[in-house]
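heads up, no residue letters with this:
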């Protein structure tokens, strides 16, 4: 939590400093590619107030993120997503809008580049966010069990070495390859005393079902504690 807040504050401070330097100190060289442009283009852009507006965009983005920052200290679970979502939308939307102040010969190309950049960046993020919020489901078949959704798979009962029902989730130290949201952890994470593990965890919900396989270990639970208990009882029968 503290590390995330420090990161948020650092990003806000960076945008404020860069925006201030560009907008008020004319440090236009901080804008990507500006220093390499011909002098004639630089003069046209400055006359159109393009670099100044870039500075204002950065400052406005920082102020907006600062407004969202207090959400991180409330019970609202999606404060971080809201803050960084605002940042991305404003930045890319602003860059698309500011393409109108480009030099005429490069204006159309600037529009196209900004739109493509926004789609390439925001598209996968939106997909991952939507997919992760769909969560996962666990199904028990005759010879195997399956967990659906991202990072899901199917495992044979014969590969299970043991199952345990834990009262709480062990400490997760870092994410290796997965999705970590305020309400959900899904994917590969390092877990204290267990090492690399596959998590399908609805946060703030217990108990936790721990499944030790031959080559893998899984932590999974449901928002419904009775359903998690049922999974445990069914799997326990298969390994006895």
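Yep, it's here. What you are looking at is a predicted structure, and each value in this text was computed from that prediction instead of being measured.

Could you use CA atoms for every contact and neighbour count after this?
Will do.

Name the residues of the longest helix along the chain that come out as buried.
The longest helix of the chain (DSSP state H) is helix 104-134. Residues of helix 104-134 classed as buried: 110, 111, 114, 115, 118, 122, 132 (neighbour count, 16 or more other C-alpha atoms under 10 Å).

another one to put next to it:
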């Protein structure tokens, strides 16, 4: 939780400083590609208000994220999705809107590039979210157990060192390589007191902890009953 809040505060501060420098100190070179423009184009863009509005866009994005920050201290489930979703939509939508202040001969191209980029980014995020939310199954056989889906693998049962049913999930401190949202975590994460671990969990207890071949695994099912059934199958 504190790490997520820290990341948000860093982004808010970064956007605020950049927006202030561009909007009020006229450091227009902070805008991507502005420094490489001809002097004529720079002057025209400034007359159109293009760089100034870029600064305003960053300031408004920072303000919106700051207003949403208190959600982190509530029980609202989808805090991270709302906060970073707002940032992406507002920023990328703003870039499409700002294309109207481009120099006339580049206006249409800027509009299409910004629009296509926004579609591509949201298609990628949507695809990854869909794949990440697919359920992982724990399949136990006589001599092995298998976790299906993204990041899944197969392990020998006789190499299991520990199996525990936990009422609470240990603190997840860092994502190394995986899919992590407010309600779900899948992939490789750092877990307090366990170190590098492979997670297949959603925010609902209990959780199964397995140590196999020196690797730490955490998994739970679609319901508490299913999780307990998996635990019984592993310990049978």
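Sure thing, it's come through. These numbers were taken from a predicted model, which means no experiment stands behind them.

tm score of chain vs chain?
Superposed pair, TM-score by TM-score structural alignment, normalised by the length of structure 2: 0.87. Supporting alignment: 236 aligned residues with a C-alpha RMSD of 2.3 Å.

and the equivalent of residue 185 of structure 1 over in structure 2, how many residues sit next to it?
When structure 2 is aligned by TM-score structural alignment, residue 185 of structure 1 is paired with residue 185. For residue 185 of structure 2, the count of nearby residues is 23 (other C-alpha atoms under 10 Å).

before we move on, what about the one 3 residues further on?
For residue 188 of structure 2, the tally of surrounding residues (other C-alpha under 10 Å) stands at 21.

all strands in structure 1, in order from the N-terminus.
For structure 1, applying DSSP state E gives strands covering 138-140, 144-147, 153-156, 160-166, 172-180, 184-191, 195-202, 208-213, 217-220.

mean shift of the longest one relative to structure 2?
The one in question is strand 172-180 of structure 1. For strand 172-180 of structure 1, the mean deviation from structure 2 after alignment is 2.1 Å (mean C-alpha distance after the TM-score superposition for structure 1).

Go through that strand and flag the buried ones.
172, 175, 178, 179, 180.

Could you save the strands of structure 1 as a markdown table and add columns showing distance to residue 34 of structure 1?
Below are the strands of structure 1 laid out as a markdown table (distance: least, C-alpha to C-alpha, whole Å):
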| stretch | distance to residue 34 of structure 1 |
| --- | --- |
| strand 138-140 | 53 |
| strand 144-147 | 50 |
| strand 153-156 | 49 |
| strand 160-166 | 57 |
| strand 172-180 | 36 |
| strand 184-191 | 41 |
| strand 195-202 | 45 |
| strand 208-213 | 54 |
| strand 217-220 | 50 |
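
and of those strands, who's closest to residue 61 of structure 1?
Comparing the strands of structure 1 against residue 61 of structure 1 with C-alpha to C-alpha, the closest turns out to be strand 172-180 (24.4 Å).

quick one, what contacts residue 157 of structure 1?
The contact partners of residue 157 of structure 1, by C-alpha atoms under 8 Å, 6 or more residues apart in numbering, come to 143, 144, 145, 235, 238, 239.

how does it look with 10 Å?
140, 141, 142, 143, 144, 145, 213, 235, 236, 237, 238, 239 (C-alpha atoms under 10 Å, 6 or more residues apart in numbering).
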